Structure formats: C-alpha cells, structure tokens
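Q: Just the structure for this:
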Amino acid sequence: MYVGVVLKSKTRLTDKIYTYKVLEKYEKLELLGRRVIVPFGLGNKKRIGLVVESYNSINSDFKVKTFLEVIDDSPIISKEMLEIAKFMKEEYLSDFSSAIRTVLPPVDIVRINEYYVYTDSKKEGFFKEAKSKDEIIKSGISEEDFLKLIEDGIITVKYDLKTNVSRNLVTYYEFLNKDGIQNRAFTQKKIIDYIESNKIVERKKILEVFPSSSSSIKALIERSNIKVIVKEELRRLVDKNPSISRKTLKDYQKNVIDEIQRSSFEKPFLIHGVTGSGKTEIYLSLSESVIDSGKKVIILVPEISLTPQTIKRFQERFDKVAVYHSKLSFSEKFDQWRLIKENKVDIVIGTRSAIFSPFKDLGLIIIDEEHELSFISDKNPKYDALDIAKFRMNYNNAKLILGSATPRISSYYKALKGDYRLFTLKNRATGFSLPSVEMVDMRIELMEKNYSMISKRLKEEIENSLRSKKQVILFINKRGHTSFIFCRKCGYILKCEACDSSMTYHKNKDISICHFCGRTKEKPIICPSCGSKFIKEFGAGTERLEEIVKEEFPYANVARMDRDTMIRKNSYTKIYEDMKNHKINILIGTQMLSKGFDFEKVNLVGIVSSDISLNIPDYRANERTFQLLTQVAGRSGRFGEGKVILQTYQPENIVLQSAKNQDYESFFNYEIKIREKLNFPPFYNIILLRVMNEKRIKTFDKALEITKLLGRELGNKAEINGPNPSVVERINNWYRFNIIIKTNEYLDDVKKVISEKIIENESFTKGEFRLYYMINPLSFY
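A: Model (predicted):
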C-alpha cells in the first residue's frame, strides 16, 4: 500500500505530492487526512507531511521510501477538507502546501525531536533512559554501531512533537473525607464543608469564596481530605443560557423564510434587503430550523467589528455557538476548532476563515454583507470565501444564503440571470423609512470661506442631534491625521525612502508613517529641500477629524474607530458597548463602522468626504464607493427618523447621486454597461501577474519576457496588457511591473499556461525575482 504526502513547504520546488510506502502495521488504518513523519531528501531529514491520497499499487522505476510514523490517532481533517484544498489549488493557482495549511487545524508543529529507547527492556544496554542521537554518540558508541543497533531492532526511534498551542488546564477539588481536621482549623473546616456540599469545585471558585486560603487547601490535599483533579477544558467564547429572544416577524420576512425552506433550488439565495430590513432575523429563523433538523450552520461576517453584535443576537437564541476570527489567540482558535470538530456546537460565527469549519453535517451557510472584499484573501492561499461556500453547499447538499443591501455587481448579475434565487426586501423591519440624504457641495463652502472639514450644514445638524440627546456617526475613509507633509515654498513632499508614496502624518504619535511598508519618520521642522519653515501637513484623516470635532463640540464624548485605535482584542466590543449604553455622543471612523452597527439613538450620519474612494485606480471604484456610502448612511434612523449629510466636491456624479437616492438598481444598470463595454467582471475574468525585483530595468525586462511568452502561448484566447508600472511602482525597495490578462471562456487554458510555463518556471520565480499573481485581484497597487 502507498500514500501521497504533501509536506509543509515554502518553495514551489517541493510543492508536490510525494509517494511513500506504508508500513505493514499501518495498512489497515484510514490514513487520509492524518499527519505522518517521513524521511525526505538525500539526508533523509525528518519532515511532517499530510496524507492526501492512497494507492494499492504504483508504477515506478525508482525506489520508494517508507514513511516512519503516524502522528495522529485519527484523521485530523476530513475528505471534504482535502477536496477543498485541491479545489483551491486548481481554482486560484494556489500552491498545495498553502491550501492544505488553510484547512488544517490552527496548530503548528514547531519541531520534531528524535530520541531513542531500548526495544527490549530486559536486555542490558548502554543507556537506560531515552536519549538523543548526539547523546548516544558522545557516550562512546560509534555511528556504525549505532546504526547497526537500529537495524537489528535493539533500539527504536521515537518522536516528540513540540507545538505552539497551550492547553487550557483547569484544577478542581473533589471531597473525600473530614479525617484529621483539627477543631481550631476554622478555614479548613469551612473549605471542606463547601467542597462537600458541592462534591467537586473549581480551584478558582474556592479562592474567590475564601481569599488567601492556599495554605489551608495545601493541608487538605496532604491529609487526603480532598482529591486534585486537573481537566483540559476548551475555551468557550460565548456564554451559555440563551434568553430565546425573538422578534415578531413581518409578513415579507415569513415569505422569504418559507420560500427558502420549501425550495429545492440547488443554487445560492441572494437576499437584497435595504439596511435595517431584518435580514438577521431571517438568518436566525433559518438557522433554528436547520439545527432542529440535526444539521449545522456557518455564518460569515466581514469584519470583527460586526462580531459582538452578531454574536449577541445568536447567543440570545442558541447556546452552542463558536466564534472564529483573526483576533483570537492561537490557543483560543484551536479550542474553537475542537469545539466544532468534536460536534459540541451547532453554529460557528466568524470572518472568512470560518468557512473552513470542520462540520460533518453542514446544512446552512450564511454570508452576511456578501459584497465585502474582506471575504477575499489576496495572500497565499488566495481564495474567495463565496466560492468555498458554493463548493461546500454542493458537497453537503446544504443551502447558501447571501445577504446585502448593496450586493456585488457580479452577484446581482447572476441573480438576474437565474444563477441565484433573488429576494428583494424594500422596507425596514422597524417600520421607519430610510433616512433622508442631503448633499452638501463643498465647493460652495470653500467659496464662502469655510475651510473646515465640517460644512455649516453638518455642524448645524450635529448640534441638533446632541441637543436632543441623540448620537452621531461621522465617516471618512482615511485614517491618520493628514494625507502628507508639504512645503508651500518649493513643493517638497515628505515621501517614504523605500516606496513611491507620500507618508501619512499621525499626530497622536507625532510621526509620519508609510502605509505600504510601515517605515516611520519624524515630521521635519524645516524643509529638507529648501530650508523653508513653510512646511506643513495637508489633507485629513480620522485623527484630524477627531481633533476638529473635539474643538467644535468640547462638551461631547467623542470616540474614534479605525485600524490605529482598534488594536486590542476587545476594542470593538468596548466601542459597541459604549455606543449601546450612550456613553459616546459622536463616533468617528473608517469603513469599519459602515456596516453592522445598529443603535437606536443614532439619528445622524455625516459622510465627511464621499469622493476619496471614487478616485482610486480600480475597476471596482464606483462599486466600492456606492456600497460604502449606502452602508454607512444605513446606520442612521433605524429606530426613528434619520438624516444623512453627504459632503462632496462632485455633486453631479451619478454614483453619488445613486447613493444619495439609495437606488441600487439605477447604479447597477449604469455600472453593468461600463463593465460590459470594457471587458471587466462579471463578463471577463482579470488575471494580474506582477513581477518584482530590486532593479527597475531587470523588472521591466523580465515582465516583458513573460508578456511575450503569454502572447505566443495564448494567441487570441486572451487580451494581454502591459507590462506597465504598478500604481505604486516601488514598495520596500522592490520595483513592480504589472501584466493584466483578460479572458472569458478560455480561463482554464490561461491558468494552465500560467501554471506550467510561468509559475513552475524557476527563472521567473526563483532567486532575485518575485512573482505575484491573482485572479480578479482586489487592487492593482
């Protein structure tokens, strides 16, 4: 019997399936999905691999090595997870090792320690305890004799695996007797009585009830009055005991639920509902039905900022909920994974990686805010959680629900074509109307000598909201204090020394930061170019807006929510709780607050600069702008009348006008015509190939070589553009040239050429060059 093994690898040279012979003692085991220790390379170095295939026989002219040992008592991943890894490799041109690593449990084996023991303990030996090879050789045994002892079976090799996961061990005390406790030992008596009444008590609880009682506990243990029990307990991040909170469903919500439950539609369902239309209550009801049938549910949310509110809603209805997102510690992730694997939860809520949750009986997948780009990974392995969800839907015969007030252009297009089943919700569940949106032309503000980020109209409405004890959200999709440092005399701009990009000034740290490579510089007092003192910060971000708001409204409690402030695990939860408890009057933030927040006191949203995302060099710029503005506007007036002030320098722009009117259909009809005319998704697929090198001319020459190769191999099967410099040509001292490939029905042919002729060609991927590639990339920076 033989198996195919994939090794943990960082290079394409070893990113393949290696064949090993199976030891006779393992032949009856189900080896697929188990980790094994294998000899690898000329030196037979011990490596860890995962069994991904098995064969009864092979046709081979070379000698096949035998793997050494099976690590796992049972498969750690299912056949479904292996199939997902293979799908990712083919679909996204991923390397196999990265794809496998993504579906494995979140635990990393740091190293393998070899040690040797005597096989027959009755025989006299040179050593009695387990020793390493080096220790044995140093004791006087020659390497030749050492190898002979192994060959003869006198000593056996063992492996000790070191991991980076800490186990959550909890200490309990169990009552045994009261023998020997003296009358004056009052604390001991109280403790033993307490443990006896509860039979078994956690150590932490005893120390809470009886502070400074460690010596008394020690005495009870030594006298055998109590027994120490240490248990491994998985960390639960969601409280139990739900309150079974339910909201009365509207007729339109009931209709959607009934249609989905009755439907045998074997494709995704798209719920296009305005902000506040009650999509979450639909998710809750569908989840309850699926769980009652004995199946499991995965719910994906785009940002961790959504997690506190979403968890709370599901916690009120269900008691077996796991949470999975990037802010968890390694050990917390592993415990959540085990809760799912061991069938101890019914629902997992998390960000995109939660789609790999190892449920066996998956019945429902929900992707909330499906338009969000955070569901797409642009690092190895590159994948779209929506595609993985479709794969799991088909594999498990499960149902897939996509929900959004502003669906992806491609999703809505598929719904209109009939590839998805479309449900449209046009009303808010609370019965209140969508907020009124007022557009402010900032060009007029400038003519009227108002140079502030806040227009007169927005300032007036903020004052009205604060006066009526309401809450305000101010949105600007740029973090930091100012956009750049600029000399008004000579035009000098403070740039990063390693990137072709200006540096962003962060006033709270009094430092300029490159948002591409992370390098920092002090803010210059005089211009490094001309020596002028007329050097000043220009532009503005969240930090500067916060500064202005605190100056204008000194009596208000102001908080900021961006990547610079949300650095701790519980930062999002604190903001959520403070907003919920009305401790914050004005919340300032980036796109983090454009979704998910649902607060009854928020009656005003100010969109400070609606033009920023319109001008990025990306075919999705219009789509992202419309989505952001519509979503953030939807935070207002969810439980009453609401107002949105939209500040812009381009009031006539059709994207902004559609967002003002909250008219998705008119925006879609406008945008889909542009996409079709310019051969953009969903009509064509775009593949980005980026060549990188520390020398500009070498980068261009190699990119040109690849472009010519693609032209020869693909002919008329694809439209090839480039090579051209990336939007930011140099990052961290590496020059970057892009090749853009557009294709439709020949996507598989294009991927095959890229894989075989470029990715697997060492001259393009090894040594001084780096190659980045992605299908339908997130950006062209």
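Q: only C-alpha atoms for contact and neighbour calcs from this point on.
A: Will do.
Q: Correct me if wrong: residue 432 contacts residue 636.
A: No: using CA atoms under 8 Å as the test, residue 432 is too far from residue 636 to be in contact (10.9 Å).
Q: So which of those two has more stuff around it?
A: Set residue 432 next to residue 636 and count neighbours by other CA atoms under 10 Å: residue 636 wins out with 31 against 16.
Q: wait, the more buried one sits on residue 643?
A: Yes: using CA under 8 Å, residue 636 is in contact with residue 643, at 6.4 Å.
Q: what sits in contact with each of those two?
A: Overlap between the contact sets of residue 636 and residue 643, as judged by CA atoms under 8 Å, 6 or more residues apart in numbering, is given by 435, 603-605.
Q: Among these, which lie within strands?
A: Judged by DSSP state E, the subset of these located in strands is 603-605.
Q: can I get these in CSV with neighbour count and distance to residue 178?
A: Rendered in CSV, the data for these read as follows (neighbours: other CA atoms under 10 Å; distance: CA to CA, whole Å):
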residue, neighbour count, distance to residue 178
603, 26, 64
604, 30, 66
605, 30, 66
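Q: Break down the stretch 651-781 of the chain into its helices, ranges please.
A: Per DSSP state H, counting those that start in this stretch, the stretch 651-781 of the chain has helices spanning 654-661, 664-677, 696-714, 747-753, 762-765. These are given in chain order.
Q: Show me what counts as buried in stretch 245-255.
A: Counting neighbours by 16 or more other CA atoms under 10 Å, one finds that the buried residues in stretch 245-255 are 252-253.
Q: Also this sequence, please, to line up against the first:
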Amino acid sequence: MTVDNDKYLDNGIQYAEVALPLPLDLQRYVAAPTEHRLQPTYTYIIPSHFSALAQVGCRVIAPFGNSTREGVIVSRPSKPNLPDTSIQLKKITDCLDEKPTFSSSMLQLTHWMAEYYLSSWGEALMATVPGAVRSQQKQTYKLKAGPEAVAEFGSRAKLQRQILDLLQEEGKLTRTQISRRLRKAESALRAPLAKLLGQDLIMVMAKIRPKSQTQYETVIDLAQPLEVTQAEAQQLKNAPKQVEVLKFLTNQEVNLPILQSLLTRQVRCNLSTLKSLEKKKLIRLRSQQIVRNPLSLESVPTTEPLKLNEAQAHALTAINRVIEDGLVTTFLLHGVTGSGKTEVYMQAITKILSLGRSAIVLVPEISLTPQTVSRFVGRFGQQVAVLHSRLSDGERYDQWQRIREGKTQIVVGARSAVFAPLNNLGLIVIDEEHETSYKQETSPRYNAREVAIKRAEIQGCVVILGSATPSLESYYRAEQQTYQLLSIPNRVSTIEMPTVKVVDMRRELERGNRTIFSKPMHSGIVDRLQKREQVILFLNRRGHSSYVFCRECGYVERCQDCDVSMTFHFDSKQLLCHHCAQERPTVDQCPACGSSYIRYFGLGTEKVEQEVIKIFPHARVKRMDADSTSGKDGHQRILDAFREQQIDILIGTQMIAKGLDFPNVTLVGVITADTSLNLPDFRSGERTFNLLTQVGGRSGRSQSGGEVIIQTYLPTHDSIKTAQHHDYVGFYQREIGYRQDLRYPPFTYVATVLLRGLEEKEVIETAHYLSEVFVRFQSDAFPKIEIRGPVPAPLSKIKNRYRWHFLLRHTDNRKLRDYLKQTLSHYAGYRSRQIDLIVDIDPVSTL
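A: Below is the predicted model of the structure:
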C-alpha cells in the first residue's frame, strides 16, 4: 500500500533519515519499500536551529524509545517515507559534528557492508569510527510518580517494587548503581525498568559527552626579547623565585614555549610566581593543543630505499604501472618469508605519495604493529599515523583527528584501520592477508580484506594483498585472474630458506624419550646457545597444563559455564577458562571421589618455559603470550629485548609466528604441530600449513642460515609434508581439490547461523523451529541451498550459554544472503528475547 505523505510537506519543516546502531530488524527489512530495504533507518524532524549543522554524514543524538542514541544522518529527504501517516515524528536533540564525520564514499562503503554482512547500517557506520571518537551516555533513573502512586503499586511485581522503593529512597541512580544495590545482573533489570517507564512511574535522563576530546595544556614563552628579559631579571632581587624562572627560560638549551607542568617541576615554583611575571609582561601563558603521539620518532633511524632484486623490481613495476594509469586493481603478492615484500610496499607508497595520494597498511596482529610502524616511520617520518586497539583513548582520538584533517598520508594499523578517513586514498596494503584476525567477531562481522577491496572499488585505488601463504580463496581468485598474481620466489640477497626437519614423536617415545623435546630439538638448542645465536620455540597454547585429571575416577576439571576443560596456570596457581575467563583455585583432592591422585596433562607455554629453564639453566628465557603481554607496551618490551639479544630463547604462541624479523634467530622449534590439525573445521589443514610456514620463516634471516624443527605425531599429513618443503603451490593443489570435492569455499559461499541461550531446551526448540523455516523456503524459492544442522556447535556451551548452529552453502553469494533475509524475517516473529541469533557471512571458523 502506498502512503500519501504530502501532509508532511509543511513549510519550514526539514527531515533527516538517521541510521542508528541497532541490530538489524529483519521484519522491518522485508516490509520496507525496495529503495529503503536497508533498515533500520529512522525519520526525524530537524529543529530549525540545527538546520545548517545537520548535514548528511554528520553524527546526531536522537530519541529512540525511552532513551537517546547516537546516529548518523544518511539522507535529508524533502518528505518522509513512512508506512503509516499516524506516526508522530520526533526531533533530533543534538548535532555532534560541525562538519560531516562520514564522507559520501564512507556512506557508500558502510551501506554495502550492512547489505553484505546482514547488519544494520548504523552498526556498520559506527564500526568505522574508533570508540574514542564516539560519544558516551550516562543514563540515570528517577521517580516520576508521586508517593501515592508508588504506594498504590503494591507488590504485584517484586523487582519493579524494589526499584521504586530504591529510587524513592535515593533520588536518582544509574542502572549499574541499581544493579549493585539490589544485587541483580544489569541484564535482569532491562525488562522491569522498561515496564516502569511504560507505566510513567519513572523517567530516564541522559547526559551525553564525548568519550575523548582534544587535550590542551598551558605553555609558557618569553614576552620580551632575550636581552630585555635578562636586564629585567637583574631588577627582581626581592623575588628570587621569579629570577630563577627567568634564568631557566633564558637558558639557550631550553626549547620555548615550554609546558607549564614541566617548568614548575624543574624550577619548583607555583602558579602565583608565574602569574606575577605575566602581570609584569615578562612571560606569556597560553593554552596549546597537546598531541598524544604514540610514535617515538626520535628513536627511529632514517632509512633509504633498498635496491630491489629482479623479482621485487618486476612486482613493483607492475604495481606502479597500474598506479600511474589510475586503474582499480587488486594484486596478490605471493612472496616467501623474508623475500622483501615490505620493501615493495614502501616503494609503491613512495609512488603514491609523489602523486599526492595516501595509503593504508594493515597488519594482522598488534604484536606486528610496533616493528612494522618503525619501518614505515624510518622511511616516511611524520607522514605516518598508527591506529590499533592498544592505544589509549586519547592517543586514538588524536591520531584519528590527524588523519581526518589531512596531516598524515600513511596509516599503519590493525583491522579497523581499513576505515581510516584519509584524503585522496590511492593504495591499501594488507600484509599477511590470509590471517583470520582480519575478520571482526561482533556485528558487523566484516572481513577487512573484502572491505578494503570494496573501498578501493569505490574510491578508485589499488590493493596489494601480501602473504607467504595466501588464503586459498585469494590464490584461487588470482588463478581465475580476478586478482593479478605477482611472485617473489626467493629470499632477498643470497639468503637461503631454512632447512626443515620433521621429527616423528612416536619414534621418540619408542626410544624411551618422554620429555617434550626430541633429541634433534635438544641438540639444536644446545648448539645455538654455544654459538650465541637465538632460538624461538612455538606452541599455540598458553598456560601450563591443558587439563587437570583424576587418575582414580577420570574426573576432569571443567568450566561450569563453558563445558570445556580448565587450563592450569602455574604463575597464578589458578585454573582458568580461556573462553569466559572464569578462575578457580587448584585442587589437591578430586571433587568427585576425594582421591589425591591429581595429575596435570597437556602442554602450554608456561610448562615449556619451566622445562627450558630446568634443562638450560644458564639460558636467558622469556615467554610471549596473552598472559605475559597484557600491559600496553607488553609486546614491544619483549620484542625490543629479543632484538637487543638480551633473550636467548623466546617461547610463544602465534603472536611470534608472523612478520617478525630477527637476523640472529637460527633455530625455530615447533613443540607440537598437531594442535590445530584435529579441529572440526574445514580450514584446519590450511591453518596448520600457514602457521608452520610462518613460524618457520622467522629462522635464518641472515647469512648464518637457519633451521626449523617440527615435532609431530602425524609426519605424513599433507599440511606438514608441504610445509617441510616450503611448497605452497603443492599444498594449494592438494587442498583445492579437497575443497572442490566437498563443495567448500572458494567453490561455494558459506554462512553460519548460531543460536545461543541460557536454557538448553529453549535453544533446541528454537533451532528445530528455524530448521522448519529453512526447509520450507528451501523447497520453494531456493532449491539449491544446502543446509547442515541444526546440531550442537563444537564448543557447545560458552559463558553459560548453550550453542546450536547451522551451516548453509550456495554457489551464488547474493542468493544465499537473500535466502537468509527471507527466512530469518519469518523467524523474527517467533524468536524469544532469551535466544541470541548470530549470522556470520563468510565465517573463518565454524567452531
């Protein structure tokens, strides 16, 4: 039915379509007109005093239900497009931007993201802006009704009555404060608070302020020429502290202006001394913006472009030709570890800068960022900005503002840096493009690689995907000539690839070796220590022991909320769940049978560290995992010490497996290569090959050569055999055949649908209902959709929530997404608020 909206064409009234960061409402999605299918967006009236400010792309505060939300104006229609003329439109309450935060190209990119990944447009928009830039709300609740109304409420709803009594007693409280007073979870308060608001018994007040903002500090400068100041100081004999300040400021070694905080510390003076000098017009006090810069530019040596070998030069020539021609192209740069891919990136960026354009460089792990940033800062200096999650809010805010204002031309960072608001973007580099950390785990569940390619298409620029172990999807696209393949088959100069030895741990056990180190591994470590060379030991499992076991009755300590075994951490003497972070003290007796025969089984990095220290007591040993690098600069401190050869043996998880370059490392030992091979995921073989190749690539990055020793119980597995011979193409050919036979990506597109909730019975019932909906639509409009499930997820319970899932496949990505939109819109009318539904398009894991 078409609605006549002419009644809204009143003179002077202006409208805005606002995208709010709310979960996608699939019922509204299907009901909306085709041209407005991307819901939810909401129509608001623009008050006249915001008329000039409320531009498309600006952030605004708008009322929504009983609260207010930060949203983004995505259009300003001449009249609202409403399904019902009885709807009473609300007004925007505040404008947060003087100029638009979101450009037209970013609106276009986020529109695509929302459509592709089945999120709301508002969620996609907010994912592009660092949390430090967004506003934050403090909501407080207070009584609206009088004492009589509260008394009349009675005790028919116990929790609501408790809230009313509490607010009557204390005035106004936040939800967190109410939660603490009543000892109830905040989630349990949502429904009763909403009911009290609906009955007009209480009211909510929202105070909105920016999470971070520009920081200013007072600086001090001389108000008179140097000679005049020195002469005046001679006349201040009765004010010795003022004289001391002036002498300090006129010292030739002091850089002016100087921070007031620094001056008062150096001279030990107070503000009244400075005010007296200002009154005498001898100094000036003024406010100056302070840039919170995470980069230590002074400590990074300047570097010049290196001479490229033939393969590097060929790759750069192909890239520069496309840049000069202004073509939109995606390159897959396949170069072995240590082949000099980063130098190709930097020289391509030099070309981009010469044309007045800018570049983004993405790295997959925070641990890579400091080393990568140092290389780019050494080449490009203050043109580099950095964005990643370990920056403080203030640092992230200032870096983002620098980028937005055009004060930097290069951004280096992790996944979300793909959205950096650079002007005239010309190049996006994605290093280690195969890495799963480029996939966002919360809505919108985007893959930064795919977003980068779409952004390049919208803004007319080049993408370089670099890896020693490209994802199968990327290499297949290169074979199909969707991407342009460039290869660097050898390491730089005459440095050879490390030799790789595979040790069958079954044979070691037969020979009586029950330690975690095979004989070749032990001998290799001894040899390197004698030569004063460095060793990296890799194990992709942190903690000490992977489970605690009673040898009397078989009891295993498991997390009560996650149904997985608890990991023993020696440092804290605690059992820890790596999924929900629940901690529990270790036990001396079995909780089930009372036996004292408690044993710790399995390996973790803590246990490897203990064994190394015991066997090699004179070696300097350090562990690098999520537990040992929890501080802001935890990664950097360890890597700096290793680079300066203050550490002989570095033990770590996958954060040491990629991108790090230490010339003195001549041995890499993989404690067990089998950890990820047995996971119930079709990518487990690819993930194992990638890890072994990448971690092995840390060895032999100098003329000294290198060796990799891989310990395994599956020495004949294809992933291990091909990694031993640095044979990516051989691995690809075997794996791509397996994928084609079993109809996995890149030959199909995959989506997972996960249901999770507190009540197992309700989760199962909902899963079976959704299964019926899937089957009904499958037989109707989408006969070629493959549906697997519902079944319990491999991790069937996490954080006290039971998990069931579906896996859906189709050869056409658009049809798969259309099918999901149609079916899930019907499920939306049935679903319980107690059940979460999570849709993941192109998942990187099916666990």
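Q: quick one on the thing from earlier: can you list the helices of the stretch 651-781 of the first structure in CSV and add mean neighbour count?
A: As requested, those are exported to CSV (neighbours: other CA atoms under 10 Å):
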stretch, mean neighbour count
helix 654-661, 20
helix 664-677, 15
helix 696-714, 17
helix 747-753, 16
helix 762-765, 16
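Q: closest one to residue 181 of the first structure among those?
A: Nearest to residue 181 of the first structure among the helices of the stretch 651-781 of the first structure is helix 762-765 (74.1 Å), distances taken as CA to CA.
Q: mean shift between that closest one and the second structure?
A: Compared with the second structure after fitting, helix 762-765 of the first structure has a mean deviation of 4.4 Å; criterion: mean CA distance after the TM-score superposition for the first structure.
Q: how about residue 113 of the first structure, secondary structure?
A: Residue 113 of the first structure falls in the strand class when you classify it by DSSP: H, G, I helix; E, B strand; the rest coil.
Q: List the residues that contact it.
A: 159-162.
Q: Of the residues you listed, which is the most crowded?
A: Greatest neighbour count in the contacts of residue 113 of the first structure, by other CA under 10 Å, goes to residue 159: 16 neighbours.
Q: correct me, but that residue touches residue 117?
A: No: under the criterion of CA under 8 Å, residue 159 of the first structure is not in contact with residue 117, lying 10.8 Å apart.
Q: Near the corresponding residue of the first structure for residue 137 of the second structure, how many other residues are there?
A: Matched to the first structure by TM-score structural alignment, residue 137 of the second structure sits across from residue 111. Residue crowding around residue 111 of the first structure was assessed by other CA under 10 Å; the count is 15.
Q: which element is residue 324 of the second structure on?
A: Taking DSSP states H and E as the definition, one finds residue 324 of the second structure inside helix 310-325.
Q: What of residue 506 of the second structure?
A: Taking DSSP H and E as the definition, one finds residue 506 of the second structure inside helix 505-510.
Q: now swap in residue 231 of the second structure and tell me
A: Counting by DSSP H and E, the element that carries residue 231 of the second structure is helix 226-234.
Q: Tell me the first helix or strand C-terminal of that helix.
A: Scanning the chain past helix 226-234 of the second structure towards its C-terminal end, the next helix or strand to appear is helix 240-249 (assignment: DSSP H and E).
Q: hmm, who's touching that next one?
A: When contacts are defined by CA under 8 Å, 6+ apart, helix 240-249 of the second structure is touched by residues 221-222, 229-230, 233-234, 236-237, 254, 256, 267, 269, 273-274, 277.
Q: Among those residues, which pair sits farthest apart?
A: Between any two of the contacts of helix 240-249 of the second structure (CA to CA), the greatest distance is 24.5 Å, for 237 and 256.
Q: Can you pick out the residue with more neighbours from the two?
A: Neighbours around residue 237 of the second structure and residue 256, counted as other CA under 10 Å, are more numerous at residue 256. The numbers are 13 against 10.
Q: wait, doesn't that one sit right on residue 250?
A: No: under the criterion of CA under 8 Å, residue 256 of the second structure makes no contact with residue 250, lying 9.3 Å away.
Q: Report the separation between the equivalent of residue 266 of the first structure over in the second structure and residue 484 of the second structure.
A: Taking TM-score structural alignment, the alignment pairs residue 266 of the first structure with residue 328 from the second structure. Between residue 328 of the second structure and residue 484 of the second structure the distance is 11 Å, computed by CA to CA, to the nearest Å.
Q: give me every residue that touches residue 23 of the second structure.
A: 119-120, 123.
Q: I should have written residue 77 of the first structure there, sorry.
A: The neighbourhood of residue 77 of the first structure, defined by CA under 8 Å, 6+ apart, consists of 33-34, 103-105, 358.
Q: Now list the buried members of the residues you listed.
A: With burial judged by 16+ other CA under 10 Å, the buried subset of the contacts of residue 77 of the first structure is 33-34, 103-105, 358.
Q: And those residues, which two are furthest apart?
A: When those are compared pair by pair using CA to CA, the two farthest from each other are 34 and 358, 14.5 Å apart.
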